[in-house]
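Chemist: quick check, what structure comes out for this input:
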Amino acid sequence: MSNLYSALFCTFIFISSFTAYAQGSDVPVKTIPTLDVQRYLGTWYEVAKYPNWFQKKCVSNTKAVYSVRPDGNLKVLNSCKTAEGNVSEAEGVARQIGGKDSPKLEVRFAPAWLSFIPMVWGDYWIIDLDGQYQIAVVSDPRREYLWILSRSPQIDRKSYEDLLQRLQAQHYDVRKLELTTQTEAK
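Modeler: Below is the predicted model of the structure:
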């Protein structure tokens, strides 16, 4: 099943690479100025996302755990609970694009032997991050994907509303956001 998931993800990245600025805005996506990767490591709970095909089976408890791999890249372990009550996991690799404090990363969930193909790498740009590294927003240069992440399973309403205003200022359609059910304790 994970090979099918990888193949589908690769196909999707290939197709989406030809649809730049698909969200109707030719205003470039703005990332945060710098990223301290060491502070970004650890567990992030998904608060909300743009619906996407590769998370369709996820119904709750979606989270990502980031750690450093021996080669200096990041291990990404995504997990969620399915409607059947099972935990679905996908392990990937992330690498920074640019300098050591770049907020632009690429992520790959395809098998390592496909890593030489550019289309298997998806953009993972951090476009919003609070100073305490507790709430983050991840997207891509085409505004096709959007994830709101938090160090805790829920965030307070005011922080979420302020974040939505910043996303609207970046030309994101916040009406497309789908809240994620989190039933796990931190």
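Chemist: okay, CA-based contacts and neighbour counts for the rest of this
Modeler: Will do.
Chemist: pull out the buried positions in whatever helix or strand V93 lives in.
Modeler: Using DSSP states H and E, V93 sits within strand 87-96. Using 16 or more other CA atoms under 10 Å as the test for burial, strand 87-96 gives 91-96.
Chemist: could I get those residues as CSV with distance to E178?
Modeler: Below are the buried residues of strand 87-96 laid out as CSV (distance: CA to CA, whole Å):
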residue, distance to E178
E91, 23
G92, 23
V93, 25
A94, 24
R95, 27
Q96, 27
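Chemist: return the member of those nearest to S102.
Modeler: Q96 (6.4 Å; CA to CA).
Chemist: wait, isn't the closest one in contact with L105?
Modeler: Yes: using CA atoms under 8 Å, Q96 makes contact with L105 at a distance of 4.3 Å.
Chemist: ok, and what's touching the strand holding V93?
Modeler: 2, 58, 73-82, 102-110 (CA atoms under 8 Å, 6 or more residues apart in numbering).
Chemist: second chain to compare with the first, below:
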Amino acid sequence: MATKVMEVVKGLDLKRYMGRWYEIACFPSRFQPSDGVNTRATYTLGDDGAIRVLNETWSGGKRSFIEGTAYKADPNSDEAKLKILSRKNDMDDEIYKELVEKAKDEGYDVSKLQKTPHTNPAPEGEGPEDTKGVWWLKSLLGK
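Modeler: This next block holds a predicted model:
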């Protein structure tokens, strides 16, 4: 748990934030499969200002996904809280170590941080879908 208050991004340019981002590392979550690879998020800005979110991961060779919509918590503010992601599906080890050290300095317990495996090249298209249910629901049920 962080001991400091997270600083917010000021003057966020939403259009620059749109597109595909790859998860480089994460803390284990019951909402994601433990064997997930190639985890990524794609953000699309709608005409109404809402952000369409597509989260994808591959588990057992099948694509699982969840779609949603994000909004700024305060539309009148130029501040935003964001998750650290990367435009590429890999990261230089030295940069990764620096970012982990920065998180540690901010008070985060990085001992449970796990790097997310990615294949090169990254999967294109949607691939076969997981027909047994969405991954986050299955993870809640421990399957």
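Chemist: TM-score for this pair?
Modeler: Once superposed, the chains reach a TM-score of 0.76 (TM-score structural alignment, normalised by the length of structure 2), with 121 aligned residues with a CA RMSD of 1.8 Å.
Chemist: still on that earlier bit, once aligned to structure 2, how far is the strand holding V93 of structure 1 on average?
Modeler: On superposition with structure 2, the mean distance recorded for strand 87-96 of structure 1 (mean CA distance after the TM-score superposition for structure 1) is 0.6 Å.
Chemist: please pick the buried ones from the contacts of strand 87-96 of structure 1.
Modeler: Using 16+ other CA under 10 Å, the buried ones in the contacts of strand 87-96 of structure 1 are 58, 74-82, 102-110.
Chemist: let's see which of these end up in strands.
Modeler: 58, 74-82, 104-108 (DSSP state E).
Chemist: for those residues, which one is nearest I32 of structure 1?
Modeler: Closest to I32 of structure 1, out of all of these and judged by CA to CA, is K104, at 9.0 Å.
Chemist: doesn't V138 make contact with the closest one?
Modeler: No: using CA under 8 Å, K104 of structure 1 is not in contact with V138; the gap is 9.6 Å.
Chemist: shared neighbours, those two?
Modeler: Common contacts of K104 of structure 1 and V138, defined by CA under 8 Å, 6+ apart, comprise 124-126.
Chemist: is V100 of structure 2 in a helix, a strand, or coil?
Modeler: Of the three states, V100 of structure 2 takes helix under DSSP: H, G, I helix; E, B strand; the rest coil.
Chemist: please say which position in structure 1 it maps to.
Modeler: Aligned counterpart of V100 of structure 2 in structure 1: L164 (TM-score structural alignment).
Chemist: helices along structure 2, start to end?
Modeler: 14-17, 93-105, 135-140 (DSSP state H).
Chemist: which positions in the longest one come out as buried?
Modeler: What that stands for is helix 93-105 of structure 2. Quick answer for helix 93-105 of structure 2 (16+ other CA under 10 Å): V100.
Chemist: and that helix, how far out from the chain's middle?
Modeler: 17 Å (CA atoms, centre = their mean, to the nearest Å).
Chemist: with structure 1 superposed, average distance for it?
Modeler: Using mean CA distance after the TM-score superposition for structure 1, the mean distance for helix 93-105 of structure 2 is 1.3 Å.
Chemist: hmm, who's touching that helix?
Modeler: Residues contacting helix 93-105 of structure 2 (CA under 8 Å, 6+ apart): V110.
Chemist: related to what we said a few turns ago, any chance of the helices of structure 2 in JSON lines, plus distance to F27 of structure 2?
Modeler: Putting these into JSON lines (distance: least, CA to CA, whole Å) gives the following:
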{"stretch": "helix 14-17", "distance to F27 of structure 2": "22"}
{"stretch": "helix 93-105", "distance to F27 of structure 2": "12"}
{"stretch": "helix 135-140", "distance to F27 of structure 2": "15"}
